[in-house]
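**Q** pasted the sequence and its predicted model underneath.
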Amino acid sequence: MNTLLIIVLAILCLFVVISLVRGIVAFMKTTKIDLETGEGETATDMQLMQNKMMFARIKYQALAVVVVAVMLAIAQ
């Protein structure tokens, strides 16, 4: 059971890193577009992608915390 939880935790950590990187890339593209056009008033596709990735990151982090809590509960 512990091995399975560790594997799930590793996968969730990987998802956190992937969503964080994708969110940062979307942020950088949004900043570049805003600097080039001089407009920053409307939500672009990149800004929506950034919000989506940051929400995904929070979701995966919460799931990872739950897995760690389950591991600690099993260990006691």
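**A** Ah, there it is.

**Q** make it CA atoms for all contacts and neighbour counts henceforth
**A** OK.

**Q** list the helices and strands the longest helix along the chain packs on?
**A** Longest helix in the chain by number of residues, with DSSP state H as the criterion: helix 2-37. The contact analysis (3 or more C-alpha pairs under 8 Å, 6 or more residues apart in numbering; DSSP states H and E) places helix 2-37 against helix 45-75.

**Q** second structure follows, compare the two:
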Amino acid sequence: MSANTLVLVACLAVAVVLLLGLANMLRGGSANLSQKLMRLRVLLQFIAILIIMGVVWWRTA
């Protein structure tokens, strides 16, 4: 798996969870599910940032 693909997958995972959270909020879904999705999004954003930083470091090294 190339570095570009890894970054793309990480960013898409964040986007999917964000859209699921927005859809849940717009249809008046469970507040508990919204909290879980928000926590998952924050975790995925952290992982995506680590991946992006790792790719940048790897390409400049």
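**A** Happy to help now that I have it. All values derive from a computational prediction rather than experimental measurement.

**Q** angle of the longest helix of structure 1 against helix 45-75?
**A** 160 degrees (axes from the mean of the first three to the mean of the last three C-alpha atoms, to 10 degrees).

**Q** ok, Val67 of structure 1 touching Leu9?
**A** Yes - contact criterion C-alpha atoms under 8 Å: Val67 of structure 1 and Leu9 qualify, at 6.5 Å.

**Q** neighbour count winner among these two?
**A** Between Val67 of structure 1 and Leu9, counted using other C-alpha atoms under 10 Å, Leu9 has the larger neighbour count: 21 against 17.

**Q** residue in structure 2 paired with that one?
**A** Taking TM-score structural alignment, Leu9 of structure 1 has Val7 as its aligned residue in structure 2.

**Q** likewise Phe27 of structure 1?
**A** Aligned against structure 2 by TM-score structural alignment, Phe27 of structure 1 finds its counterpart in Met25.

**Q** how much does stretch 15-23 of structure 1 stray from structure 2?
**A** Comparison of stretch 15-23 of structure 1 with structure 2 after fitting gives an average deviation of 0.7 Å (mean C-alpha distance after the TM-score superposition for structure 1).

**Q** tell me which residues in that stretch are buried?
**A** Neighbour-count burial for stretch 15-23 of structure 1 flags Phe15, Val16, Ser19, Leu20, Val21, Arg22, Gly23 (criterion: 16 or more other C-alpha atoms under 10 Å).
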